[in-house]
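1. sequence and predicted model, in that order:
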Amino acid sequence: MALFACAAPQGAVPPSPHADAASSARPITLAHFDHLFAEANVGGERVGVVNIYSTAPDFAFAIEPREGYACVDDVARAIVLLAAEPQPDARRLRQIELMTRFVVRMQAENGYFHNFIWAGGRINREYRTSLSELNWWSLRALWGLEAALLRLPEGSQTAARARAAANRVVGNLKRDLPVDRRGLETVEGVQVPTWLPFGAGGDAASTAILGLVPHYQRTRDAGTRALVERLGDGLVQMQAGDARTFPHGAHLSWRNQWHGWGNAQAYALLRAGAALNRRDFTASALREVDLFYPHLLKHGMLSSFALRAKDGRIETSEVQRFPQIAYGISPMVLAATEAYRQTGQARYRDTARRLGAWLSGANDAGRPVYDPASGRVYDGINGPGSMNPDSGAESTIEGLFVLRALDGVPLP
């Protein structure tokens, strides 16, 4: 079910002469991913990692001085990417196994995960973005582990370790996100739930659901199902606007704010709705795809905004158009392709194609963000006519998510 036939959306910046925006056969190469992939030793064990930063023009690697050079957040994404391949070959299966070993190695005694490693394989246990806590990297680790279990030999030691690590972090989530928690708070006049990660983190909750749904499908654990439903209830509560009122059904990311990166609420609700037969989740997700995405395609992509209620009306503030990154496009394409998969309605396929055209040049820079010859996905658009020429792990993997989805390949 190939979906990619990238006609540029009406009103979008026309692609450059080199952008293949009308191609119906979109080549996908993992050459740059393989450039980013490396083997390392962590805790005396051979593991697989993905270099975070790759800087133009020679795409050499870099180390963030407070964090390190590789992280669970990107390695877990990479596992999902490779596990999505319909028939991964021996090389890809080996990469999945090595990266699974890395994620398992990064699990701390408390059941959550450290995120970064330094050169030499030393785990960064001190910096705030590498603490073992309920945070993005621990939630992404769960998604990656569950994806790996679809490809690892069931009786292997690595699979057993992955199952134990996934089960342990789910136990933490049941404890730290109790399903009986209730409550709303008002932020700038906007009511938001208090039982999601970070209080009102719809974005983080969507990542949690993407790991919890396959965990439930694997274990049929009633507690996991209850947690997915409670998080889904919170995401529905975070939806704002309607056909006439901005933001036209978008699910807010955190408190009264929306940002493009990681805004996978609609995609997560579609996955949860199908797995749990929750039609309200599905309906909420489709409202965002039906209303908000066409608005962006018509009026231009956004990076972030905030809402506030004043005098009985919802006002928009702090609107930012840039930067635009693959991590902001991929959640929308994943949601639109999943909507097409579940409903068979052509308008969702067309929405996905139009959103995906951002990669091939239908964007504010007027330049392709994906290079099919090298497999690089560049690190985003800084402003009109301006593109970041670097190509790091997050952009590369999220861009490849888009291409896989448009090729009709679902993520695990």
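-> Now that the structure is in, tell me what you want to look at.
2. going forward, measure contacts between C-alpha atoms and count neighbours the same way
-> OK.
3. residues near residue 344, how many?
-> Look at residue 344: counted by other Cα atoms under 10 Å, it has 12 neighbours.
4. for this protein, what's the longest helix?
-> In the chain, assigned by DSSP state H, the helix with the most residues is helix 157-176.
5. what packs against that one?
-> With contacts defined as 3 or more Cα pairs under 8 Å, 6 or more residues apart in numbering; DSSP states H and E, helix 157-176 has these neighbours: helix 90-105, helix 136-148, helix 222-237.
6. let's bring in a second one:
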Amino acid sequence: MTSFTPDFRHLIRLSDDTGLFEHARHAVARRQHGYCTDDVARGLVVVSREPTPSPRLIRLSECYLTFLTHAQDRYGAFHNRLGFDRRWRDPPGLGDWWGRAMWGLGTAAARHASPWIREEALAAFVAGAGQRSSHPRAMAFAGLGAAEVLRAAPDSAVAAALLTHAADSVGPSAEDPFWPWPEPSLTYANAALAEVLVAAGELSGDRPLLDRGIRLLTWLCDVQTRLDRFSVVATAGWRRDEPRDRYDQQPIEVAALTDACATAALATGDPAWLDEVRRAADWFQGANDASAPMWDPATGGGYDGLTEHGPNLNQGAESTLALISTMQHARALP
């Protein structure tokens, strides 16, 4: 990786003709753990963002899109876990994986370089857009897919309805200025909740909603900054008025912040948000609590977590996709 150039080598290594392997031992895919819709959907997001994808990346797009349409049932819900034997391990549902599948499909429908992939992805998106999840993060992820569709097709009523419901599912902000977050704790993919408010406010012309999303994202960036570096909430989470663990930090949290800050920059035109995108990219390059690079130059893979002893050297799909996603945003920095 030169500067902030996305590196797809390890994503290709983790993919076969079925999908994207979830886990790896160092850089070697662990086939016994199979595939999951969560990661395949994230994979479709990043390959769809490439303006001039190589033939190999287009092939990945086809594979990931086929996986998602195979995972989707006739009601629009999705299976999540597929074994290496190509048998589903769970019934279709509306958990986070449904939201991420909708995000991937919406991004492909709006951005992919191949017209036929855009068309097929939109059909699958519409098939799932009538569903609603009881989980706020699942709704936020789906809302981000709806926002992608709306930017490409502003008259899409089904996408507009889904985005509105996604923003509503975030819930009201807390009244405490020291903890305005709508939940009593920070858990995972927190920035997606702020991002969907920003996107919904921008695309609907609802300035108070946009401002609310910006306030939450500003607070989230502030509480996850230490010595001018991102220090994201660890896997244990952080509950209001309780001590906060410093480790184990996950790359997906940095990627979620990057996505949200890039959306804020687009919605507001404020270049200060691009500084946050740069800080997120720097986290992967070593500007973190362990002063350690969070990717392997030999493989292009992203490390699975930041511990007090340095990186977890396993290079699974989630962390590698977080690396690629962040570098895609950073690539456009002035």
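-> All right, it came through fine. All values derive from a computational prediction rather than experimental measurement.
7. of all the helices and strands packed on helix 157-176 of the first structure, which one is nearest residue 409 of the first structure?
-> Checking these against residue 409 of the first structure by Cα to Cα gives helix 136-148 as the closest, at 14.0 Å.
8. still on that earlier bit, give me the contacts around the longest helix of the first structure.
-> For helix 157-176 of the first structure, contacts defined as Cα atoms under 8 Å, 6 or more residues apart in numbering pick out 97, 100-101, 104, 107, 111-112, 134, 138, 142, 145-146, 148-149, 152-154, 212, 215, 223-224, 227.
9. switch to 7 Å and redo it
-> 101, 104, 111-112, 142, 145, 149, 152-153, 227 (Cα atoms under 7 Å, 6 or more residues apart in numbering).
10. can you pull the buried residues of it?
-> 158-159, 161-163, 165-170, 172-173 (16 or more other Cα atoms under 10 Å).
11. pull the most distant pair out of those.
-> 158 and 173 (22.7 Å).
12. ok, back up a step: could you identify which of the helices and strands packed on helix 157-176 of the first structure is most buried?
-> Among these, helix 136-148 has the highest mean neighbour count (mean count of other Cα atoms under 10 Å), at a mean of 28.
13. residues in the second structure matched by it, start to end?
-> Using TM-score structural alignment, helix 136-148 of the first structure lines up with residues 96-108 of the second structure.
14. now that stretch on the first structure. Mean distance?
-> For stretch 96-108 of the second structure, the mean deviation from the first structure after alignment is 1.4 Å (mean Cα distance after the TM-score superposition for the first structure).
15. strands of the stretch 101-250 of the second structure, residue ranges please.
-> Per DSSP state E, counting those that start in this stretch, the stretch 101-250 of the second structure carries strands over the ranges 185-186, 225-226, 229-230, 238-239.
16. residues touching the nearest residue to residue 138 of the first structure once chain neighbours are set aside, list them.
-> In space, and not counting its chain neighbours, residue 138 of the first structure is closest to residue 113: 5.2 Å by Cα to Cα, 6 or more residues apart in numbering. Shown in contact with residue 113 of the first structure (Cα under 7 Å, 6+ apart): 106-107, 132-133, 137-138.
17. and residue 113 of the first structure, what pairs with it in the second structure?
-> Match for residue 113 of the first structure (TM-score structural alignment): residue 78.
18. for residue 51 of the first structure, same thing?
-> In the second structure, residue 51 of the first structure lands on residue 21 (TM-score structural alignment).
19. ok, now how distant is its match from residue 15 of the second structure?
-> 6 Å (Cα to Cα, to the nearest Å).
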